[in-house]
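> Give the three-dimensional model of this entry:
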Amino acid sequence: MTGVGYVLRGFGLMWRPGIRRYTLIPLLINTLLFALGTWGALHWARSTLDHLLPTWLDWLSWLLLPLLFIGLMLVVYFSFTLVANFLAAPFNALLAEALERELTGQPPPSDDTPLWQLTLRTLAAEWRKLRYFIGWAIPLLLLWFIPGLNLLAPLLWFGFSAWMMALQYVDAPAGNHQLDFAAQRHWLGRIPLTSFSFGATLTGMTMVPGLNFLSLPVGVCAATALWVEQRPARPPLAPGR
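Modelled structure (predicted):
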């Protein structure tokens, strides 16, 4: 339950005096994208059922529409989370830095990189995560179309979503310490139960209307607390480095 606890703490951390102003832009980006994703998924699910169901099976739409909508949410909401984090990455780093200073009394290691270079570096890190996501997401999505295996697809997708959520949000504080993506994966792999419960809670949060709007700033704050309290004395290196 450790990862769940960090997410619950994130709700309080994001509204701390001196921190809340850093949450506004990530919150706005997340709200706009999730509102768009919800409307698009509901519209697509309804139009798909209208197209696929014959008239004499219209009575089944009350059952199939919620199921199709929930399945779409697992894919669409998680994909929109990646997009939101990509767009908000520079602001997430500022939020994580401010909160780490609040929690520890010390800022992350100083970085004299100009702001425009720091922004490009942050976006490049987000792009690496996006490529990693696509590399695993495509075969997992194909499972939905294979009879028998498609029964496992929702569970596998949820597990993958939880892992990606942990990677996505921990990048904000860990990236401020110049920990690259491979090393972040290695570190989270060393605390698997905490990583999974943390990511699974955030994945579930994206499925709840209203709460999903808060998932981005809550996730960054929760990940920062996780990093501050669980990070090793020395930054971990990825295997082979």
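
> make it CA atoms for all contacts and neighbour counts henceforth
OK.

> wait, doesn't Ala45 sit right on Leu67?
No - with contacts counted by CA atoms under 8 Å, Ala45 stays clear of Leu67, the gap being 9.4 Å.

> Mind checking which of the two has more residues around it?
A direct count of neighbours by other CA atoms under 10 Å for Ala45 and Leu67 places Ala45 higher, at 20 against 13.

> other SSEs contacting the longest helix seen in the chain?
Across the chain, the longest stretch assigned as helix under DSSP state H is helix 61-104. Applying 3 or more CA pairs under 8 Å, 6 or more residues apart in numbering; DSSP states H and E, one finds that helix 61-104 contacts helix 20-52, helix 115-142, helix 153-176, helix 192-206, helix 211-230.

> Burial check on the nearest residue to Thr104 once chain neighbours are set aside, number of neighbours?
Leaving aside its chain neighbours, Thr104 sits nearest to Val228 (7.7 Å; criterion: CA to CA, 6 or more residues apart in numbering). For Val228, the neighbour count with other CA under 10 Å is 16.

> again with Leu32
Neighbours of Leu32 using other CA under 10 Å come to 12.

> gap between it and Ser79?
Distance, Leu32 to Ser79, by CA to CA, to the nearest Å: 14 Å.

> Hmm, Thr119 is touching Pro90, no?
Yes - the pair Thr119 and Pro90 passes the contact test of CA under 8 Å, sitting 5.8 Å apart.

> Pick out whichever of these two has more residues nearby.
Pro90 (19 against 16).

> give me every residue that touches the more buried one.
For Pro90, the contact set (CA atoms under 8 Å, 6 or more residues apart in numbering) comprises Leu118, Thr119, Thr122, Leu123.

> buried subset of the residues you listed?
Burial by neighbour count, judged by 16 or more other CA atoms under 10 Å, picks out Thr119, Thr122, Leu123 from the contacts of Pro90.

> which one of these is nearest Val4?
Nearest to Val4, judged by CA to CA, of these is Thr122 at 26.8 Å.

> Quick one: residues contacting the residue most central in space within the chain.
The structure's the chain has its C-alpha centroid closest to Met165; by CA atoms, centre = their mean the separation is 3.6 Å. Residues counted as contacts of Met165 (CA under 8 Å, 6+ apart) are Gly199, Ala200, Leu202, Thr203.

> Please provide the structure for the following sequence as well, for comparison with the first:
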Amino acid sequence: MAGLEVINVGAEQYRLGAWRGHPTVGYLVPLTPPERLSRAGLERSLRKLSAKGYTEVLTAALTAREQVVFAQWGFTLYERLHLLQHDLRDLPVQPSVPARVGAAHRWDRSAVLEVDTRAFDPMWRLDQPSLSEAISATPAKHFRAARDVHRSRGRRARVLGYAVSGHSGDHGYLQRLAVDPDVQRTGLGAALVLDCLLWMRRAGVDRVSVNTQEANTRAFALYERLGFVPVEPGLAVLRFDMSRS
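Take a look at the predicted model:
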């Protein structure tokens, strides 16, 4: 995947790169269960990130068990995330929205990232590598875009929102949801989420997970309204100050 690399340290694996294209913030993803991680593996990962000029490192969203391990090695809290799950038993009716939800393609990615930039704060915006990571995170994937139904003649319909979901076996994941601020509160976010949930239910998935920043109260309310239930403990992104290493 462009911009990210996987390194092996003995039996451990880590994914490394830039945090969403940020020039001074590195990104660290443990790909090995927390009980098998070692200080040597983590230190090698941090050295590689330091050599690339990153002055701080943020982790992927970590479980409570992973947080304990990383905290022992000097990582501190950056931001807490809500974790929610849906059992797909009862789904609301699809709302009527001023957009057409359909497949998103590789040529849509620039337009999708423009929506993402408008919808999220700078540190949480995706770039091309992190969008690719979200799309390829699971064996089965569902990349969808909501397009304006009122397009100009001869021009491609404007992308108003998008969602990325996927599943591995019977566990599904809503990886990303973004709606242009100009059309928020029109039901478009709900339509995109339900499109993903229906696809996963047809595929035999029996539970779907999603996470969102604790500060993102609007997203949290949307997920609860659609039947997601909070799961405790939640997740967290941790930070490491490279000046300490």
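
> Kindly provide the TM-score of these chains.
Scored by TM-score structural alignment, normalised by the length of the first structure, the superposition of the two chains gives a TM-score of 0.25; 101 aligned residues with a CA RMSD of 5.9 Å.

> and the longest helix of the first structure with helix 20-52, angle?
If you take axes from the mean of the first three to the mean of the last three CA atoms, to 10 degrees, helix 61-104 of the first structure sits at 160 degrees to helix 20-52.

> Distance from helix 61-104 of the first structure to the middle of the chain?
5 Å (CA atoms, centre = their mean, to the nearest Å).

> what angle sits between it and helix 211-230?
Calculated by the same axes, to 10 degrees, helix 61-104 of the first structure forms an angle of 40 degrees with helix 211-230.

> Just the element for Leu83 of the second structure, please.
strand 76-86 (DSSP states H and E).

> Name the residues of that strand that are buried.
By 16+ other CA under 10 Å, the buried positions in strand 76-86 of the second structure come out as Thr76, Arg80, Leu81, His82, Leu83, Leu84, Gln85, His86.

> from those, which two are the most distant?
Checking the buried residues of strand 76-86 of the second structure with CA to CA, the most distant pair is Thr76 and His86, at 29.9 Å.

> Quick one: neighbours of Glu56 of the second structure, just the number.
By other CA under 10 Å, 19 other residues sit near Glu56 of the second structure.

> typo on my end, Phe143 of the second structure
20.

> pretty sure it contacts Gln175?
No - the criterion here is CA under 8 Å, and Phe143 of the second structure misses it with Gln175 at 9.8 Å.

> Need the overlap of contacts for these two.
What both Phe143 of the second structure and Gln175 touch, as defined by CA under 8 Å, 6+ apart, is the set Ile135, Ala163, Val164, Ser165.

> Could you list which of those residues belong to helices?
Counting by DSSP H, those place Ile135 in helices.

> Sort out which one of the contacts of Pro90 of the first structure lies nearest Gly189 of the first structure for me.
The closest of the contacts of Pro90 of the first structure, once distances to Gly189 of the first structure are taken by CA to CA, is Thr122, at 22.2 Å.

> Would you agree the closest one is in contact with Ala89?
Yes - using CA under 8 Å, Thr122 of the first structure makes contact with Ala89 at a distance of 6.4 Å.

> buried stuff in stretch 157-171 of the first structure?
157-171.

> OK, contacts around Ala225 of the first structure?
Contacts of Ala225 of the first structure by CA under 8 Å, 6+ apart are Tyr6, Gly10, Glu100, Leu103.

> Kindly tell me how buried the third one is, as a neighbour count.
The number of residues packed around Glu100 of the first structure, counting by other CA under 10 Å, is 21.

> Also the second one?
Using other CA under 10 Å, the number of residues around Gly10 of the first structure comes to 23.

> Which residues does the host helix or strand of it contact?
Element membership of Gly10 of the first structure, judged by DSSP H and E, is helix 2-13. By CA under 8 Å, 6+ apart, the residues outside helix 2-13 of the first structure that reach it are 19, 99, 193-199, 201-202, 217-223, 225-226.

> longest single helix anywhere in the second structure?
helix 188-202.

> Return the distance of the residue nearest to Thr104 of the first structure relative to Glu126 of the first structure.
Val228 of the first structure is 21 Å from Glu126 of the first structure, by CA to CA.

> same check, this time on Gly3 of the first structure
Relative to Glu126 of the first structure, and taking CA to CA, Gly3 of the first structure is found at 23 Å.

> Ala41 of the first structure contacts Phe69, correct?
Yes - counting by CA under 8 Å, Phe69 is a contact partner of Ala41 of the first structure at 6.6 Å.

> Near Arg128 of the first structure, how many residues? Count them for me, please.
Arg128 of the first structure has 13 nearby residues by other CA under 10 Å.

> Check Ser197 of the first structure too.
21.

> report the angle between the axes of the strand holding Leu83 of the second structure and helix 188-202?
Using the same axes, to 10 degrees: strand 76-86 of the second structure against helix 188-202 is 60 degrees.

> Which residues does strand 76-86 of the second structure contact?
By CA under 8 Å, 6+ apart, strand 76-86 of the second structure touches 58, 61, 207-214, 220, 223, 227-240.

> how about a cut-off of 7 Å?
Defining contact as CA atoms under 7 Å, 6 or more residues apart in numbering, one finds that strand 76-86 of the second structure is touched by 207-214, 227-231, 234-240.

> likewise stretch 209-228 of the second structure?
Here stretch 209-228 of the second structure makes contact (CA under 7 Å, 6+ apart) with 80-86, 91-92, 172-175.
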